[in-house]
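In: Sequence and predicted model, in that order:
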Amino acid sequence: MAHAEQFDRPNYVGSQSCGNCHDQAMQDWQKSHHAQAWTEPSEKTVVGAFDGRSFSHQGMTTRFRRKDGQYIIETDDIPGGKRQFPVVGVGGIAPLQQYIVETEPGRMQSFDVVWDVEQERWYHLYPDQELVPEDGLHWSGPYKNWNARCAECHATGFEKNYDPKRDLYQSTQVETGVGCEACHGPAQAHVEWAEAGTSLAKGKWSGVNGIGLLVNLNLTDDGQSAVRRYLAGTTQPLSRLTDTEVQIQQCASCHSRREPFEGGNPLPGTPFHDAYRLSILRPGLYHADGQILDEVYVYGSFLQSKMYANGVTCSNCHDPHTAQLKAEGNAVCTQCHSPAGNPDFPSLTAKEYDHPSHTFHLADTAGSECKSCHMIERNYMGVDGRRDHSFRVPRPDLSLETRAPNACNDCHDDQSARWAAGKIADWFPDSSRREERHFSQTFAAARTDLRSQRESLIMLAEYDQLPGIVRATALDMLLPIADPGLATRADPMLSDPDPLVRVSAIALQRGAPEVERSARLAGLLEDPVKAVRIAAARGFLGMRIAYLPPRINENLGKAMGDWQSSLKSKADFPEAQMVLAGIGLTTRRMEIALSAFGEAVDMDPQLTQAWSMMVRIHSAMGNRQAALETVNSALEANPDDVPLNLMRADLGG
């Protein structure tokens, strides 16, 4: 018999093992978008027309056909000229389907011409972009690499396994598609528990709960002990966590815009902020009021909502196995928003919501649908409508000041925001909301004149009744003008319950003198949340400290190790190479900086800032010839870039 220490963590067993006991859940899951998130090409999975038809874009022609039982993409749109690629993977099922090809052994790329399932046509995801094959954003480039950018959220038990020395992927996954164990965790111990019909043998498995799972999404068994590790990742009390937070963070691992810390799926049950750094409400991603702009998915929006603050979780609205809404139309909302209310959410006013007296639109029209007013929809990938999950009240009055969109003018696009604001004022004359200042007013003003909003931003960050993601964003916006005064104001937020706030407060300490900064950040090097520890390690970068007490020095080494491991896992990301180059500059290790900048431009030749820094470093080191060769290479990829042309002129080239 094997020794107990050989059974550290349970292994994955595959979704089909679950159907023996969970038949209905299995049937529901098999028809879901999760199950079909990534499949192998076959008659059952491919819906696109591989019948010889062609598609042309920006002078490039692609033909889709069948050959010897394979699905073939033949295209001019590839470095080196026309090539044929067998389809090796199918991404998604509706409303579009994307196809994955292997451009080199192990390197999978998601092709940019995709199939519109509803309209039954081929179309290009980025019709307005002129992406030449040498561009980093081209479908064959690093930003469209399936191994690095997509597979983690389309597979179960995925490991990227990138070798930077050989520039080679040897990726593996337990299962293509989002299987049962992608959410519930590897189930070997759970199967043993189910088959034995008795409690698990003590000491055989590490980290599992009473039924043999690493994460218990129902939290009916050992709920409080299973959830305590999430306490550092949320402002919510334990009683709420046992109902919602574990599930929300598990869903958020894919349904969020974030930076990963690992090279593959974190083990299910890993708290979100131990595996990712969440993108906050930055320009280009979100409007000034926090509405979705770019493809940010759901988590960042949901954190802004009153629903999140009051204990609503994903499965209150979505069936976790079908991945569909639990009811049709407004019925999903009237589970709670009704005269009967819902005892699970006692703070909600019980009244009639699904009625013209509230909607001010005729019943059974688009304007009477809850989602039309409270969940604006935006299209991504051309045809994929996604809804904002901040569940905000329409504020056309704010649109007049912030230029953020509003739900009223989404439908009434022939009218002005002023007209819509007047309608709202007529319908709700006693509302006090219009008299209260909204954070978007400060954010919008700060985006054009940061210094004028200095005090307003720090006050937003200090106001702990706002969502943590809003407060963290306010701190983040202040970084360009960080100074000792702002660092001191942010000091109390270094111990804020929300890790998003702690991370942004750490960054603002760059404005403090080094002695004060190191004293403030030392304790955060052993914060229970990895995102915070990494932020603290970054805060120490470049400090000229002669001596640190042994414990702090040890913690700094561990936190730096977390950061370095995170960057290593993203060695195939141009943006990670830019961070490594920045570290080299900060620590005055110019060869490391040059190497990382060089890796970045190899992956993405359009990174003109990297080229410029390489030229400056060579010049500063007295190597004019290397500087001239670098700027010439840069201009081959970016011939119209003005700063690079000026650099070459300065070098006499």
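Out: In hand now; what should we look at?
In: CA only for contacts and neighbour counts going forward, please
Out: Will do.
In: show me where the stretch 1-150 of the chain has helices.
Out: Secondary structure of the stretch 1-150 of the chain by DSSP state H, counting those that start in this stretch: the helices cover 23-30, 146-149.
In: ok, now the stretch 151-300 of the chain?
Out: 180-184, 188-196, 223-227, 238-241, 245-252, 272-275, 299-302.
In: highest average neighbour count across the helices of the stretch 1-150 of the chain?
Out: Mean neighbour count (mean count of other CA atoms under 10 Å) peaks for helix 146-149 among the helices of the stretch 1-150 of the chain, with a mean of 22.
In: and here's the other structure:
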Amino acid sequence: MSSSPSPAPHSGFRRFFSSWSGRLVLIGGLWLAVVVVFTVQAGLRNDGPPANRPIKTLASDYVSSDSCRSCHPGNYASWHASYHRTMTQVANRQTVPPGMDGLDLSYAGKDFHVDRDGENFFVRSKPTGAPASAFGKPQQIVMLTGSHHLQILWLETGEKRTLGQFPLAYMVEDKRWTPVQHTFLVPPDREEALYSQGDWNVSCMNCHVTQGRSLPLADGKFDSRAVDFGIACEACHAGGREHIEANRNPLRRFTLHLLGGADSTIANPARMTGPESSLVCGQCHSIWVYKNPADHRTWNESGSKYRPGQKDLDLRWVAQPHGDDHAAERAALNQTDAHFFADQFWPDGMVRVIGRELNALMASPCYKGQHYSCISCHEMHPAKTDAASLANWADTSQKKPGADTNHACVQCHREKTTEAALVAHTHHAASSEGSNCYNCHMPKTIYGLLKATRSHQISSPTAAETAEIGRPNACNLCHLNQTLAWTADKLSQWYGQPVPTLTAEDHQIATGVQWVLKGDARQRAIAVLAMGWAPAQQASGRDWLYPFAIFELNDPYAVVRYGAWKTLQSLPGFEGFKFDYVADDATQKESVTEAYRQWWFKVRGPNSLYPPETILDPTGMFRQDVFDRLLNLRDQRKVFIAE
């Protein structure tokens, strides 16, 4: 008799998992296991947002630039290639200057050493000359400001999200480190640091992030946050939450596309009036002031209330030196800071500090027509988005194609489009730099970030602006070897301008020479850089520039020495000349002596030309009596220009 078959092993389990309930349990178990694994891994990778630096968090109606990418890939690509995006960055191996791992620097009696740990960089310091054992506790380098001209590093302080500044900055073009305060026009006897602990949180982040909130705490620390680091999409287009929600509806998107209508849920500067469009840029690119302490507190707690498309800055006002607007705010400002306007504007109200283009634009006659704006010359999203085109666009101040020519101006001034009309207006050859609208109507009278930049106040050159105000005029910034009387005579002949009262020196001595020897630090900084400008060298000649550029390697102001060195390098025979503009006096004097020797024996030619207006004798030597007299008249007032 055969026995009955025994049950198959685990047949109950097979029956259980063949049922729907069993399958659900299996799927649920597997899903739970996956969630647990990923949660554990995420916990190992990240314990939460960093506590030692400002962080990105959404606020109000903002959704961050990451939300724009999927629908606007081309615009996202151009923004991503811009220096606006990298205005503020988290410090890591991709963003810090080259050579940071193991970097050693010394400044102001301290030695600094930088090490890398994974993606993070840490700096330690000790008194110069002390043994390595004297290095203190490492501070993490957590953030950077800038990526185009200068990179400034910010350190954790142990005080929540409050930042302190590393005292040396990286100069991108020169590939060197230099003290931060020697990248700005500051008096030579200034010993204190340019930025102190917490300055980034209360000042820099106002314009170097998108919708920042400094969030001061009761103990003097900060819990600062921003929607985006750098200047991102919503800085120009307003909060995107409503826009995204509305456009989840494909029918709405199709209808807008078909009809070509404007989307009311998002701001577009191209569809605004000139003043409204310019204010989008001017929320940062202007000299602005909080209306009152209460508005300042509101800004610190919840950020800007301004949204692109509005007619004013809401919690702030654009501070122009002359006008009857904001009378109460203007009176309060004059009472709390009597030098506010004098430090940032020329006496006639023209702005003279870098990055404040809206103030200049608002004073321009073109602006009053309601159509002229920043995007008349600049574009934020170029048509070509390949890497090479975007790199060139970013490096040329995000200008429109043709914006370096007269194209931008003749959009409105159509009567100047013909060559004959242009020459009749400029009295220069059509192909010369003297017929470039920018050079006469937007001269480089603004100083900052170690360079001279164009004024954005559209104006016409006059001799009076130099004789009465001291501002370099466009004519003599190119014709540096000519006197102010020469300029006044030309402007009188050509345009009927009245000739101002001029000194004997204005009739006899080149204006460029007077700026270098008699001018204040701002005038000298602009003048030595003009001497390195190719169109000015072509118009003025090069031979006489050498001794003045070499002499200004001695200037008390570090950035003027830097400008003189850059100009010297632009002259034949000095292309690779070495000079450390922040070295000690003895080292600098050795370099100056070597520069004179090189010019006198190797570069100076027997046929070199030295016009008498340049106070050089026929051999190229200074006429010492005139030189000494002008130098004794130098304006020694302290000049301070910083961001």
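Out: Yep, it's here. Everything numeric in this text was worked out from a predicted model, so none of it was measured.
In: Is it possible to get TSV of the helices of the stretch 151-300 of structure 1 that adds mean neighbour count and distance to residue 283 of structure 1?
Out: TSV is the format used below for these (neighbours: other CA atoms under 10 Å; distance: least, CA to CA, whole Å):
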stretch	mean neighbour count	distance to residue 283 of structure 1
helix 180-184	23	32
helix 188-196	17	45
helix 223-227	18	34
helix 238-241	16	31
helix 245-252	23	21
helix 272-275	23	22
helix 299-302	24	14
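In: Mind putting the ones you listed into JSON lines with distance to residue 580 of structure 1?
Out: Shown next, in JSON lines, are those (distance: least, CA to CA, whole Å):
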{"stretch": "helix 180-184", "distance to residue 580 of structure 1": "31"}
{"stretch": "helix 188-196", "distance to residue 580 of structure 1": "39"}
{"stretch": "helix 223-227", "distance to residue 580 of structure 1": "35"}
{"stretch": "helix 238-241", "distance to residue 580 of structure 1": "37"}
{"stretch": "helix 245-252", "distance to residue 580 of structure 1": "27"}
{"stretch": "helix 272-275", "distance to residue 580 of structure 1": "20"}
{"stretch": "helix 299-302", "distance to residue 580 of structure 1": "27"}
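In: Nearest to residue 165 of structure 1 among those would be which one?
Out: Proximity to residue 165 of structure 1 (CA to CA) singles out helix 272-275 among the helices of the stretch 151-300 of structure 1, at 24.8 Å.
In: Give me the contact list for that closest one.
Out: Here helix 272-275 of structure 1 makes contact (CA atoms under 8 Å, 6 or more residues apart in numbering) with 233, 249-250, 252-253, 260-262, 266, 499, 529-531.
In: quick revisit: kindly state which of the helices of the stretch 1-150 of structure 1 is positioned closest to residue 310 of structure 1.
Out: helix 23-30 (28.2 Å).
In: that older thread, who wins for proximity to residue 53 of structure 1 among the helices of the stretch 151-300 of structure 1?
Out: Closest to residue 53 of structure 1 of the helices of the stretch 151-300 of structure 1 is helix 180-184 (CA to CA; 37.0 Å).
In: what helices or strands is the closest one leaning on?
Out: For helix 180-184 of structure 1, the packing partners by 3 or more CA pairs under 8 Å, 6 or more residues apart in numbering; DSSP states H and E come out as strand 155-156.
In: so how far does the strand it packs on sit from its counterpart in structure 2?
Out: Per the superposition on structure 2, strand 155-156 of structure 1 and its aligned residues are separated by 1.7 Å on average (mean CA distance after the TM-score superposition for structure 1).
In: Centre of the chain to that strand, how far?
Out: How far strand 155-156 of structure 1 lies from its chain's middle: 17 Å, per CA atoms, centre = their mean, to the nearest Å.
In: okay, and it goes to which residues in structure 2?
Out: Under TM-score structural alignment, strand 155-156 of structure 1 corresponds to residues 209-210 of structure 2.
In: hang on, the earlier thing: give me the subset of the contacts of helix 272-275 of structure 1 lying in strands.
Out: Mapping those onto strands (DSSP state E) picks out residue 260.
In: Show me which of the contacts of helix 272-275 of structure 1 are buried.
Out: Among the contacts of helix 272-275 of structure 1, the ones that count as buried by 16 or more other CA atoms under 10 Å are 233, 249-250, 252-253, 260-262, 266, 499, 529-531.
In: Just name the closest of the residues you listed to residue 474 of structure 1, please.
Out: Each of these was checked against residue 474 of structure 1 using CA to CA; the closest is residue 499, at 14.4 Å.
In: Can you find the partner of the closest one in structure 2?
Out: Alignment note (TM-score structural alignment): residue 499 of structure 1 has no counterpart in structure 2.
In: before we move on, what SS does residue 508 of structure 1 have?
Out: Going by DSSP: H, G, I helix; E, B strand; the rest coil, the secondary structure assigned to residue 508 of structure 1 is helix.
In: these two touch, right, it and residue 476?
Out: Yes. Residue 508 of structure 1 is in contact with residue 476 according to CA atoms under 8 Å; the separation is 7.4 Å.
In: Tell me which of those two has more neighbours.
Out: Neighbour totals were compared for residue 508 of structure 1 and residue 476, and residue 508 leads with 28 against 23 (other CA atoms under 10 Å).
In: Alignment lookup: that one to structure 2.
Out: The alignment leaves residue 508 of structure 1 without a partner in structure 2, by TM-score structural alignment.
In: Could you measure from residue 508 of structure 1 over to residue 448 of structure 1?
Out: Per CA to CA, to the nearest Å, residue 508 of structure 1 is found 20 Å from residue 448 of structure 1.
In: List the contacts of residue 307 of structure 2.
Out: Per CA under 8 Å, 6+ apart, neighbours of residue 307 of structure 2: 238, 239.
In: That one -> structure 1?
Out: Aligned counterpart of residue 307 of structure 2 in structure 1: residue 268 (TM-score structural alignment).
In: wait, what's in contact with the spatially most central residue of structure 1?
Out: For structure 1, residue 257 is the residue whose C-alpha lies nearest the centre (CA atoms, centre = their mean; 1.6 Å). When contacts are counted by CA under 8 Å, 6+ apart, residue 257 of structure 1 touches 278, 279, 295, 296, 297, 299, 300.
In: Kindly recompute the last result at 10 Å.
Out: 276-280, 285, 294-300 (CA atoms under 10 Å, 6 or more residues apart in numbering).
In: where does it sit relative to residue 63 of structure 1, distance-wise?
Out: Distance of residue 257 of structure 1 to residue 63 of structure 1, computed by CA to CA: 33 Å.
In: what does residue 155 of structure 1 give?
Out: Taking CA to CA, one finds residue 155 of structure 1 at 28 Å from residue 63 of structure 1.
In: And the two? Which one has more around it.
Out: The neighbour comparison of residue 155 of structure 1 against residue 63 (other CA under 10 Å) goes to residue 155, with 26 against 17.
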